[in-house]
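Visitor: Here is my input, please return the structure:
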Amino acid sequence: MKFDTVVLGGGIVGVSVAIHLQKRGLAVALVDRKAPGNESSSGNSGLIQRDAVPYAFPRDFGTLVRYACNRSLDVHYHVSAMPKLLPFLYRYWHYSRADRYSVIARSYSTLIEHCVNEHRALIEASGAQALLRTGGWMKVFRSAVKQDADLLKAKRYNADYGIAFEALDAAQLRRAEPSLGHALIGALRYTEADSISDPHALVTAYANYFEQLGGRVFIGDASTLEPQWSVNTEAGRIDARSAVIALGAWADIVSKRLGYRLPLAVKRGYHMHYAAKDGARLNQPVVDTEIGYLITPMARGIRLTTGVELAAADSPATPVQLDAIEPIARDAFPLGARLDKQPWLGMRPSTPDMLPIIGPAKRHKDLWFAFGHAHHGLTLGPVTGRLLAEMMVGTDTIADPFPFRVDRF
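Guide: Okay, here's the model as predicted:
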């Protein structure tokens, strides 16, 4: 079986890359160990976050002490993982200094500004309109101090990056979300974001659209990739003129075999679905920013997602954050019974400078990378797919790819 390109990875990024290459006249094979959308792309918050900025490493002493004590609800770490993670965390801290972060955030914004439009185009083409929820999301507050600080930050982001928002007092918050608890005193509502009621169904719809365009989906083992370029699948060996590694948290398994030592780490996270009690309704994603969790209406129920767990990617699940946050979330919104047998665990593939890796590999001809999107893989999938496809076929690009080059490390 011969193709122009083989794309390794069936998450939102890989599927989006495959679509954009197929649309540009290439014969594309999409390969993953599972059907598309069954790993990290299925378990996120469902936000297409037009207002997204990179999550910086904290640099103030008080926050660092709080995290070091490992009692924070928004960040939890495995002590056994720290020796391996410390070099990454040091570089993450280094890039988070205000002057460096400003440059990084400016580069990030060149992708973020297109995220909603690129998703909407694929949603329209794939017939997935029923999954789309417009109107933004809310960040809610429990204290005036935190609310005032975040309002100043929102005004700065509006000036720097054109991120639209509106501030809500307690009464306005009640009208927007009547079922939320009265401990919440106000909110910032980011109005230009979209959200998805079923991220897995969205990736599935995009994958079906890819096949309608003439692309082929295969179940296979990405770790068998060999230059120039072949990979084993259940249907037999695939040969291609070029290859794209879009494997998210598993990208370094393949890239290391090919001699690339990239500073990648995984931020783990959990979710659980709940019924809503007593006719309660949630209209949009809501982040309880002072505690560190998100609740959002999904097709399966109310999804509660946790913050960050720093651990080895293959270590057993330890959903201590979910267990600690659940009672607080129940006070904020009337959650009913758990709907899942066990918490879902996912991986956020991260780089220390908070930017994804998008572009050509430097040691191999016709090898391309598209991974490292951290918290915003769903948000950035389609614009990444378009950018990489434009680079591969040699046309003008939707954004400057230079900040995302692999050889910046």
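Visitor: contacts and neighbour counts: CA atoms only from here.
Guide: Fine.
Visitor: separation between Ser45 and His200?
Guide: Noted for Ser45: a distance of 11 Å to His200, by C-alpha to C-alpha, to the nearest Å.
Visitor: Can you pick out the residue with more neighbours from those two?
Guide: When neighbours are counted by other C-alpha atoms under 10 Å, Ser45 comes out ahead of the other of Ser45 and His200, with 27 against 22.
Visitor: correct me, but Leu367 touches Leu388?
Guide: No - the criterion here is C-alpha atoms under 8 Å, and Leu367 misses it with Leu388 at 11.5 Å.
Visitor: Following up with a second sequence; could you model it the same way so I can compare the two?
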Amino acid sequence: MSDGSKRIIVIGAGIVGTATALRLAMDGHKVRVIDPKPPGRATSFGNAGAIASGAVTPTGSPGNFRQLPKMLLDPAGPVSIRWSYLPKLAPWLMRFFAASTPARVEQISKELWTLTAPAGDAHLALMKAHRIEGIVKPLGWLKVYTGEASFASTKFERGLLEKRGVNLQILNRDELRQLEPGLAPTFTHGAFQPDNHFVTSPVKLTEAYAEAFTRLGGTFIAEQVRRFEFDGNRVSRVITDLAMHEADAVAVCTGAWSARVCAMMGLKVPLDTERGYHLNLVQEDAPKLGRPVVIGDHGFVLAPMQDGIRLTSGVEFAGLDAEPDFTRIKRMLPLARKALPGLGGTVTREWLGHRPSTPDSKPVIGAAPEIPNVFLGFGHGHLGLTLAARTADLLAGEISGREPDIDLAPFSAARF
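Guide: Modelled structure (predicted):
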């Protein structure tokens, strides 16, 4: 196009893809988003709502190999693996453990900090530019523990936060009662990150970004990508189940499905899914909860969303195609009710989402290796909501020819 704008296809209408499409439209490009589902209706729908600017701790950490068997044997623990999936998962797990050494974790933490530190400001700037209000609140992120031993087990994580300069407040029992009087008095220790933000309805934030995008002339296309056509080493057309779309550039933001999309272009990335479940509980006289709270002893979150209290689980490894199994998260209900006395309520939703996870806990952001007009933005693990606007800024800058404010090499797909 002669005016410098480009015809860009963004694949994926989750929070990352939608935010990226919005930023590209703000740069004046002609942007279309392809996804068979409406904006924010897949994995972006059901998270715990945190914009966690202090999230600098990789999923893998020293001692994981020793701790994993104990976690797997706990029927209400934070991690489960479907044993039939283990052979397929094994190569990913080997990379995961290799990234869990002290030296690797320290380096990964530094690199994550370059993304997460400005993550909240990136969202706030995008919302301000499009007058999006009432969805995101500066309420912080709280983790609570019962007893000294439970709290002491977080020493390594707290050390990483201190090294990165994250604002972390350690609370005693009385301070916890003042901050969250609805919690059980059995919690003796708390770790509070006041600079984090809480998204009271993640799907509404995605939809608000989507509405801003369409106001700028962007288009959502409810189709399924089938393959890509090339002109030399560049993608020239995206072929779907219903049409063919010309493209000057393509951004792949399809979350846990991104490895399948990349494979259509001959790109291999070690991406798997940490499946996450939630239950939504609604009652008229629900106990008050001011912010999302991680129950550290058991690894689940209680979050006061607009439509009820959301109970989110830990991690299940079973791939993209296995049927949901809500047994484990239902076992957490009594623990949740013990943590938040008075929490009864009707379960109004059972939900499963697929976190797109790389073995080194870092997203893939930037140009695709050897395909100069394809750009990648996926693999955010537990940080898709947190890093959506930040990723959008970086990808839009790359596509529009701006220099990034950080070194993107640590997040390149070429690192694998």
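Visitor: who has more neighbours, Leu367 and Leu388 of structure 1?
Guide: More crowded of Leu367 of structure 1 and Leu388, by other C-alpha under 10 Å: Leu388, with 27 against 21.
Visitor: corresponding residue for the more buried one in structure 2?
Guide: By TM-score structural alignment, Leu388 of structure 1 lines up with Leu395 in structure 2.
Visitor: for Thr305 of structure 1, same thing?
Guide: The equivalent of Thr305 of structure 1 in structure 2 is Thr312 (alignment by TM-score structural alignment).
Visitor: Please name the nearest non-neighbouring residue to its match.
Guide: Spatial nearest neighbour of Thr312 of structure 2, chain neighbours left out: His278 (4.3 Å); criterion: C-alpha to C-alpha, 6 or more residues apart in numbering.
Visitor: did I read that right, the one you found in a helix?
Guide: No - looking at His278 of structure 2 with DSSP: H, G, I helix; E, B strand; the rest coil, it is strand, so not inside a helix.
Visitor: Please tell me how far it sits from His29 of structure 2.
Guide: 37 Å.
Visitor: mind listing the strands for the stretch 1-150 of structure 1?
Guide: 2-8, 28-32, 47-48, 75-77, 132-133, 137-141 (DSSP state E, counting those that start in this stretch).
Visitor: Go through the ones you listed and name the closest to His373 of structure 1.
Guide: Nearest to His373 of structure 1 among these is strand 47-48 (13.1 Å), distances taken as C-alpha to C-alpha.
Visitor: same for that closest one, what does it pack against?
Guide: helix 115-126, strand 194-196, helix 377-393 (3 or more C-alpha pairs under 8 Å, 6 or more residues apart in numbering; DSSP states H and E).
Visitor: Off-centre distance for that strand?
Guide: Here strand 47-48 of structure 1 is found 9 Å from its chain centre; the criterion is C-alpha atoms, centre = their mean, to the nearest Å.
Visitor: residues in structure 2 aligned with that strand?
Guide: Going by TM-score structural alignment: strand 47-48 of structure 1 matches residues 50-51.
Visitor: Using the aligned residues only, give the average distance of that stretch to structure 1.
Guide: For stretch 50-51 of structure 2, the mean distance to aligned residues of structure 1 following superposition is 0.2 Å (mean C-alpha distance after the TM-score superposition for structure 1).
Visitor: what about the aligned residue in structure 1 for the residue nearest to Thr312 of structure 2, how many neighbours?
Guide: In structure 1, His278 of structure 2 lines up with His271, judged by TM-score structural alignment. Neighbour count of His271 of structure 1, defined by other C-alpha under 10 Å: 24.
Visitor: likewise the one 10 residues further on?
Guide: Here the number of neighbours of Arg281 of structure 1 (other C-alpha under 10 Å) works out to 16.
Visitor: got it, and the one 3 residues further on?
Guide: Counted with other C-alpha under 10 Å, residues neighbouring Gln284 of structure 1 total 23.
Visitor: What of Arg300 of structure 1?
Guide: Neighbourhood size, Arg300 of structure 1 [other C-alpha under 10 Å]: 13.
Visitor: so it sits in a helix?
Guide: No - going by three-state DSSP, the assignment for Arg300 of structure 1 is coil, not a helix.
Visitor: How about the contacts made by the residue nearest to it when sequence neighbours are not counted?
Guide: With sequence-adjacent residues excluded and distances taken as C-alpha to C-alpha, 6+ apart, Arg300 of structure 1 is closest to His273, at 6.8 Å. His273 of structure 1 is in contact with Arg300, Gly301, Ile302, Arg303, Leu304, Arg338, Leu339, Asp340, counting by C-alpha atoms under 8 Å, 6 or more residues apart in numbering.
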